[in-house]
Each structure stands twice: as C-alpha cells, then as structure tokens.
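A.B. asks: Sequence first, then the predicted structure:
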Amino acid sequence: MPIIVDREERRAHVVEIAFDLVADQGIEALTFREIAAAAGCSTSIVSHYFRNKNELLFRVYQLANERANARMAAMRDQGLPLLACFDAILPVSPQAQANWRVWLAFWARAHMEPAYLEERRSAAEGALALYRALLAQALGQDADDPALELPARRLLAAVAGIGLEACFAPEDWTAERMHQVLGVVLADLGVHVAG
C-alpha cells in the first residue's frame, strides 16, 4: 500500500526549512540540495513542490510576512497592552529575529522585482490596517476614522526603523531600549503606556 503524503503539509515543511536556512545563511547560500538534506529527502522531492529556487524564495518571503502578522494578531487577541503586542514584530524573540533576517535578505529583491514589491506593499497595507485597529482600540476610537491614518503610518515607520536599527546594532538596541523608544512614540500618539 503506498504511503499517503499530504501535499500541502509537505510543501509547507519545505518552505519552513528554507525559511530557517535563509534566516541563518542568507538567500545565496540556499540550494535545493541543502533544503533536501535538512528535510531528509531527495532534491527531486523539493523540485516536485517548487519549479525553481525563485518560486521557493518568494514563498519564504510570504511566510515571513504571514508569521509576523499571525504573531501580532495573536498577541492582540490575548488582550495584551499595545506596547507588548509589538514584541511580535520587534526583534526581541528568536522568532521575530529570524523574521527580520529574512526580511533583510529580501529587501534588494523587493526593490528590483515586481512580485516582491507587490508582496511588500500588500504586507505593509496589512500591517497598516492592523496598526490602525490597534491604535483605535487603545484610543477608544473607530478604526475607520481617517484621522488614524497618519498615526498608523507613523507607528509603522517607527516599528520598521526600530527593528532595522536593532538588527544592525543589537548590543545597543536591547529589548528594553526598543520598548522605551516605541513607548515614546506611542505616548506621542496619545496611547497610555504603563511604566
């Protein structure tokens, strides 16, 4: 009797392995051979799920965005204070740090390749909508209030800047410093930040 393999589950497993390899070694070091070795399968199995490296890499980039949004939404759903919710995005945990390494690895592609640029725009729009909803909840306002657009964009830019700086100077940008700086931004936006 043949072994039944869940195609989507196997494909997702390959993407997760590729994600970890990109986070640890970068895009250029990633090969189907390396993925196959890490997955304990042959390169033909990897190529069965992905036509080429570019298709797999694009899926890795999408996964980074999906994971970040899922972590952020989960923290929001737990009812955590707004500042704590941003630990899902800021590079304070191993998962978020891996996400940042993957994002950084793909930034040149997002600048040069239309598919990556569109994915980046889509992810930014999703983050902006989430940040607007979080601000609305923290400020007791309606999420559709147009007045929240600029504060949400300011928050998006602050989180991106803090995360980027923390990637390049982690000894200077500790979790405490990230929280302090983001806390100032949130306070400037009218959000009460305990501490």
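C.D. replies: Sure, I can see it.

A.B. asks: switch to C-alpha atoms for all contacts and neighbour counts from now on
C.D. replies: Will do.

A.B. asks: Spell out, range by range, the helices that occur in the chain.
C.D. replies: For the chain, the helices defined by DSSP state H occupy 7-25, 32-39, 43-49, 53-77, 82-85, 94-112, 114-139, 149-168, 175-188.

A.B. asks: before we go on, here's another structure to hold up against the first:
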Amino acid sequence: MPKIVDHEQKRKLIAESAWHIIEEKGVEHASIRAVAAAAGLSPGALRHYFSTQDELLLFIVDYYLTRGATRAEGLEISRIPMKAAKEILLQLLPMDAEKRTAAGVWWIFAIRSLTSSAVQAKKDELTDGLHYLTKAAIEILSNAELLPSSVDIPFETLRLAAVVEGLTILALLRPEHYTPETVEQIVTRHLQDLCSRATDR
C-alpha cells in the first residue's frame, strides 16, 4: 500500500526542529540542511517545502502564530469588561511554555525583518494583528463606559501595544523577574490606571 504522509505532523516536526536549532545556536544556524538533519529528513525533501532560509522562517512564524490564533479563537471571553480586556491581552504574552516559544519565534523573525526584505511584509501583517487585538481590548472598556469620554483610542492602542511588546521582551529575557504572575499584575494595573481617569475629572 502507498505510504500515507501526514503533512500536518511533518509541519510540526519541521517547525519544532528548526526552533530547537534557533534556540540553541541562533537563527543563522537554521539552514535547510541543518533543519533537515534535525527532523530526520533529506535536504531535498525539505526543499520540497522551502527553497530559502527566509521561506523556512516565514513557515515557523506562521506555524506557531497560527496555533496561537486557533487557541485564541476557542477562548471564551468573560462578560466582565475589565476581565475580558485582560484575557485578550494575556493571549499575546508569554504566559506558558508554548506562548514563550511563539514569542521567541516572533522576535527572531522581527529582528530578521530589519535586514531581509523578503519577510518585511509579513512583519507588518503581524504587527497590525497586535494592534487589532490591543484596540479590541481598549474598545471593550470604552463600550462599557469605563474610560473617559475624551480618551484617544488610537493613541491608547499604540501605548497598550508598546506595553505588551515591552513585557514580552522582558519576560523572555528576565523570566525570573517577569513571571507570568507579575506580567498579569502589570497588565491589570495598566488597565486599572487607564480606567481610573474616568473618575479623575
């Protein structure tokens, strides 16, 4: 009988093998040949999927972030506005091992986009996705009338995105200080401070 190829399982194997190399040795070592060897495939078999390292990197980003998006779609958001906004934001932060991997992949990719035009368009797409979710969190609070009527939603969206990205970097670099509990507390305090302006008039 012909051998049935589980393409999703192979995608998972390739993505995880590539990420292990990047974690241990750096992105420059995640060549087609090295990833193929780590995944137990021939270079020719891997080139069937990717012809360049940038194509491979794009795939790794898509793989991990698509998994994150799928997980987020299945999330039941609280009916309590403040809690709902926080839940959305915590989906963007490295709160567990899988999210840490996804965040690490994203930052490797973001740095690569500074010198590779091949991945810049994808970088913009992903950054726009971050802003979409931070705006959604802000609008939940606004629609619940928890924010000052004069709030500048575009500005607060950018400010909140900066908080999320800053926390992501620090949680990756200094996890002993920026634990999941501390990260959640910082997000909560930021949202509370934003909402408190409504009573400071």
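C.D. replies: Sure thing, it's come through. Remember, predicted model here, so these are calculated numbers, not experimental data.

A.B. asks: ok so, going back, just put the helices of the first structure in CSV and tack on mean neighbour count and distance to residue 1 of the first structure.
C.D. replies: Listed next are the helices of the first structure as CSV, based on neighbours: other CA atoms under 10 Å; distance: least, CA to CA, whole Å:
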stretch, mean neighbour count, distance to residue 1 of the first structure
helix 7-25, 18, 18
helix 32-39, 17, 23
helix 43-49, 15, 20
helix 53-77, 17, 31
helix 82-85, 18, 48
helix 94-112, 18, 39
helix 114-139, 17, 42
helix 149-168, 17, 50
helix 175-188, 16, 53
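
A.B. asks: And residue 65 of the second structure, how close does it get to residue 12 of the second structure?
C.D. replies: Counting by CA to CA, to the nearest Å, the gap from residue 65 of the second structure to residue 12 of the second structure is 13 Å.

A.B. asks: And residue 169 of the first structure, what's its match in the second structure?
C.D. replies: Here residue 169 of the first structure is matched to residue 174 in the second structure, going by TM-score structural alignment.

A.B. asks: can you pull the contacts of that match?
C.D. replies: For residue 174 of the second structure, the contact set (CA atoms under 8 Å, 6 or more residues apart in numbering) is empty.

A.B. asks: same deal with the one 4 residues further on?
C.D. replies: Applying CA under 8 Å, 6+ apart, one finds that residue 178 of the second structure lies in contact with 167, 170-171.

A.B. asks: at 6 Å instead, please
C.D. replies: Going by CA atoms under 6 Å, 6 or more residues apart in numbering, residue 178 of the second structure touches residue 171.

A.B. asks: how near is it to residue 92 of the second structure?
C.D. replies: 15 Å.
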